[in-house]
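Enquirer: Okay, predicted coordinates and the sequence, questions at the end:
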Amino acid sequence: MDGTSGRQGRVVVLVVIGLWTLGMAALAVMAGVQHDYVYYLAQWQLVLAGADAWSTDNAYGPLHTSLAILLPLGTLAPKLFMVGAMLAANTALAVRLLAIRPQPDAWLHYAIVILANVAVISLAVIYGLNDGLVAALIVAAVLLRFSGALAWAGAMLGLAVLLKFYPLLLIPFFALDGRRFSFRLTIAALATVAIGLVAACAVFGDDWLAAVRFGAGREPKLLSVLAALASAPALVGGAGSLDWLIRHNAAFVLATAALCLAITWWRRIAWLDASVLALLAVLLVYKVGHPQFFLPWLFLVVALPLVGTISADRLARLCWPFVLFLGLFQWGYAFGTDQYHAIGGEVRLYAGFVAFPLGVATIASYFLFARAPGDAAEVSRAPIQWRG
C-alpha cells in the first residue's frame, strides 16, 4: 500500500476493526451469563462473602479470584472487563500490524485467525472466559517485547500467570531470542508472580494452592489425545498404561516444554516463533484439552507477521489448518450441537485424534521447511515498513 490507495486501504481496515470491536462488545452484553462464567460468579460470590473461593471448582489463580471486586458493579462487570481488555489488546495489535505490515496477505492472516474465527468470538466474547484476559496480557507482553520494554513485558506475563498458571511456561521462550537470554524479562515476570502470590497469601491464606491440586487431578477433556485414547486404550498398551500417562501428565508437559526450549536454543529460533511452537506443543500434550486454552496461542499466531522473517511468515501460514480446525470445532460445540453430547457425541470422544496429529504436523512442517539453523533470521520478502 502506498499513496492515496494505501491511505484509503488503511482507513478501511481501521473502520472494519472498529465496527468489529463495537459489535463484539455489544455481543458480550447480549450473550449475558453463559458457560464457565456461571461458575466464575459462584467463586466471586464466595470471595465477597468472606468464604474460601477455592472450595469448589476454582482452578484459577489469585488474580482471577480478585476480579470479585468488580461484581458489585453488576453481574456482567467482570465479564465486560475481561472482554474489554481483550478487545483493547486486539486493537493495539491490529494498529501495530497495520503500521508494520500493511500488505493484504498480513490482513488475510489477521482475518482468518481473529476476525472470522468462531473460537475467538464464542470463547472470549460470548462466554467471556478468563483465557480472553490471559490473551490480552500476552498481547501486551508481545507488543512491549517488540518495543524493547523487556521488564514490562515480563510483568505482563507474570500477571497472566497469576490469572491462570499455564502462561508460566511461556516466560523462558519470551526471554530467549536465538541464543540471547533476557534476565531482565525473566526476573520481572518471576518477581510479579512472587509479589502476587505473597499478596494472595496475605488476603486468602494458602487457599489458592487448591487450584494447583485441582488442576493436577483433572480428567482428560475434549481436544486432548488422552481423552480420545480412553475409547481405544489398546493403542497405548491398555487401560493401565493410559492411566499411567494421565497420572504423570504434568511430567510430560514439563518435559515437552524443556525439549522445546532446548530446540529453540539449538536452532536459534526467534522468540515469537518459539513461543507459538512451544505453546502449541504443550497444549497438545496437556490432558485438559479445553479449546479456550488456545486463545492466547491464536493471538501469538496473529502477531507473527510483526517478526518480519521468512520463517515467521511461513509459520503463520502453517498454522492456518489448526486455526480453522479450532474454529470449526467451536462452531459445532457452541452452535451446531448440544456441546457434543447427544448430538455429535463422537466429536467429543474422538476430537483428540484430529487435534493431536494436526498440531504435530504443524510443528513438524515448520522444521521440515526450515533450511538450516538461523533460517529465522532471514528477512521476509514482504517489505517491512514502519509508519509513524
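Expert: Arrived safely. Numbers count the residues shown, from 1 in each chain.
Enquirer: drop to CA atoms for contacts and neighbour counts, all remaining ones
Expert: Noted.
Enquirer: Show me what the helix or strand hosting Tyr39 is packed against.
Expert: Taking DSSP states H and E as the definition, Tyr39 sits inside helix 37-48. Packed against helix 37-48, as judged by 3 or more Cα pairs under 8 Å, 6 or more residues apart in numbering; DSSP states H and E, are the following elements: helix 62-66.
Enquirer: Could you pull out the buried residues of the helix it packs on?
Expert: Residues of helix 62-66 classed as buried: 62-66 (neighbour count, 16 or more other Cα atoms under 10 Å).
Enquirer: Stretch 257-277 too?
Expert: Buried, per 16+ other Cα under 10 Å, within stretch 257-277: 257, 260-261, 264-265, 267-277.
Enquirer: Just the ones of these in strands?
Expert: Of the buried residues of stretch 257-277, none are assigned to strands by DSSP state E.
Enquirer: on that earlier part again, out of the buried residues of helix 62-66, which is nearest to Trp320?
Expert: For the buried residues of helix 62-66, the closest approach to Trp320 (Cα to Cα) belongs to His64, at 30.7 Å.
Enquirer: Now the closest one: closest residue in space, sequence neighbours ignored.
Expert: Leu163 (4.9 Å; Cα to Cα, 6 or more residues apart in numbering).
Enquirer: And here is the other one:
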Amino acid sequence: MEINGEDLISKVREASENAYDWSQRNGKPLAMTASEKDLEVAQFFDEINIDQNIAKLIIRVGNFSPSLNFSFGEILRKGKTIRKAKSVVDKSEEFLRENYLIDDLLRRDIEIDYLKNLYHCFELISLLIKKSRRVQRRRSAYFLEYCALCWRLVNKNKILNFSESADYSAYYCLEHHPKKSDSNYHKARASLIAALKIIPALNREFNSRKESDALNPKFFYKATARFALKHKPSKTTKQTISTHNCKGPVDYTINIANSYYPATSTAINGIDLNKINSWKEWFYAVITALDPTGQDSLSWDDANDNWDDVPEDHTAYSPDFGVDVLLNILHRHEATFNIKALPRPRGPKPGEVKKNKQLRLRVIEIYEQQKAIKGKINGAEIARELKVSRQRISIILKELNLR
C-alpha cells in the first residue's frame, strides 16, 4: 500500500480547523493533556490513521505500548509533549537511515519522506495550541494586540493560517516587523526612545531597565500610548448615542477625533460619509484611511470573523470591533504621529562629547602644522591621520571656520 505524507498533512490541517472551532465555541483552549480549563488536543485526531509500518517503527523507537489502532491522536497522547513526539520521529528517521538493507532503499526513502511530513504535522499542532490559547479580548474594552510602535494590529498570520510564515510577530505589525521591515522598525524605535526624554517618568523607567530588558516591546507599547491625550468617555455619554443606525456612533467618533486627535482627524475626515451604511463600513473606512496599504485591513479580516454573528444595532458596542476599539486605534495613531513629529537632534552638539572635543583639538593642531609647512590644508590627509572619514573632517573644519 502506498503511503502519502501530504495526505496526512491535509487531514491534520482539516482536523485542526475543526478543533479550533470547537475550542472557541466552548471557550476552552487546547493542550496536550486535559484539565479543568483545557481540552485534550489529541481527541480531535483519533480518526487520522498512521501507516502501519511507520506506527510499528514509532512504537519501537519511542518504547510505546502497542495499540490496535495507532492514530495520529494516539501518538500525541503517547508523546505527552510536542517536543518528545518530534524527537521520536527524528530518532525513527535515524533508525531507517542506519538499519535498512541496500535492497530496500526506495522503500526507505518513501518512509523517510513520510516521517518528515509527520514531523511537520506536530508543528501544526503546536501552532494550533498556541492559537487556541491566544490572549482573549477583554469583554469590557479593546484587546491588547496592537503593534508596540504604532496603532496597527500585530501580524499573527502564522498562527491564524496554521502555516509557517516569516511574517509572524507577537508584538509588531508588518510595517514594523524587525525581520521584514528592519529600517522602519529601527527608525520607529529610535524616534520613540528619543521622545521618551520629554516624559521624565518614562525616561527614568527606560534608563533604569536592565540592558537585556531595555528594548522590551511591552514597554514600547505602553510608552507609545503616552504621547497623545486619551479620551475617557463616561457611561452617560455613551448612553446618549443612538443605536438605531450607524450615524450616531460614526458622528461620535468623528467628534472625539476632532477634539482630541487633530492629526488623525485630518486623515479620517476625508472619508465620504454618504457611502457609509453600517458600522462595519465605517470601521474599515477608518482603518484604510489610516493605513492605505491595506495591510491592516487584512489583519482585521483575520482577527474578526464574527461580524455576521452580531446584530447591526449592536456592532458599534462590540468589544471586538466597537466604538471603544476604534477610539483606541485613533488614540494610538495620534500618539504615533506625535512621536514622529518631535524633532530629533542628529548626534551631540559640537564639543559636547569629550571625544569630539579632543578630535577638534587635534584637527586644529594638524591644521596649524599644514598651514605652517605647506601654506594650505588637506582634509583627506587629516582624515587619514586621525582615522576618521573625510566627510567628518570637512564638517569639523567648517564648524571651526577653518574653511
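Expert: In hand now; what should we look at? Keep in mind it's a predicted model, so treat the numbers as computed, not measured.
Enquirer: Provide the TM-score value for the superposition.
Expert: Remark: TM-score between the superposed chains equals 0.23 [TM-score structural alignment, normalised by the length of structure 1]; 132 aligned residues with a Cα RMSD of 5.8 Å.
Enquirer: that older thread, quick one: which of the buried residues of helix 62-66 of structure 1 is nearest Gly23 of structure 1?
Expert: Using Cα to Cα, these come closest to Gly23 of structure 1 at His64, 25.4 Å.
Enquirer: what about that closest one, distance to Leu41 of structure 1?
Expert: According to Cα to Cα, to the nearest Å, His64 of structure 1 and Leu41 of structure 1 sit 11 Å apart.
Enquirer: With Ala361 of structure 1 instead?
Expert: 39 Å.
Enquirer: more neighbours, these two?
Expert: Neighbour tally, Ala361 of structure 1 and Leu41, criterion other Cα atoms under 10 Å: the higher count belongs to Leu41, 20 against 16.
Enquirer: how near is the more buried one to Asp313 of structure 1?
Expert: 41 Å.
Enquirer: for Phe81 of structure 1, same thing?
Expert: 32 Å.
Enquirer: ok, now Ala88 of structure 1?
Expert: 24 Å.
Enquirer: more neighbours, those two?
Expert: Asp313 (24 against 16).
Enquirer: Strands of structure 1, residue ranges please.
Expert: Using DSSP E, strands in structure 1 cover 176-177, 180-181, 221-222, 288-289.
Enquirer: Could I get those in a markdown table, plus columns for distance to Phe329 of structure 1 and mean neighbour count?
Expert: Converted to a markdown table, the strands of structure 1 look like this (distance: least, Cα to Cα, whole Å; neighbours: other Cα atoms under 10 Å):
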| stretch | distance to Phe329 of structure 1 | mean neighbour count |
| --- | --- | --- |
| strand 176-177 | 33 | 22 |
| strand 180-181 | 37 | 14 |
| strand 221-222 | 10 | 21 |
| strand 288-289 | 12 | 23 |
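Enquirer: any chance you could map the helices in the stretch 1-150 of structure 2?
Expert: 5-26, 52-62, 72-79, 82-99, 105-132 (DSSP state H, counting those that start in this stretch).
Enquirer: Comparing those helices, which stretch has the densest surroundings?
Expert: The highest mean neighbour count among the helices of the stretch 1-150 of structure 2, using mean count of other Cα atoms under 10 Å, belongs to helix 72-79: a mean of 21.
Enquirer: Could you list every helix and strand that that one packs against?
Expert: So helix 72-79 of structure 2, by 3+ Cα pairs under 8 Å, 6+ apart, packs with helix 82-99.
Enquirer: just checking, what packs against the helix it packs on?
Expert: Against helix 82-99 of structure 2 (3+ Cα pairs under 8 Å, 6+ apart) you get helix 52-62, helix 72-79, helix 105-132.
Enquirer: what inclination does the last one have with respect to helix 82-99?
Expert: When axes from the mean of the first three to the mean of the last three Cα atoms, to 10 degrees is applied, the directions of helix 105-132 of structure 2 and helix 82-99 differ by 170 degrees.
Enquirer: helix or strand right after helix 105-132 of structure 2?
Expert: Taking DSSP H and E, what comes next after helix 105-132 of structure 2 is helix 157-160.
Enquirer: Hmm, Val161 of structure 1 is touching Val193, no?
Expert: Yes. Val161 of structure 1 is within contact range of Val193, at 6.9 Å (criterion: Cα atoms under 8 Å).
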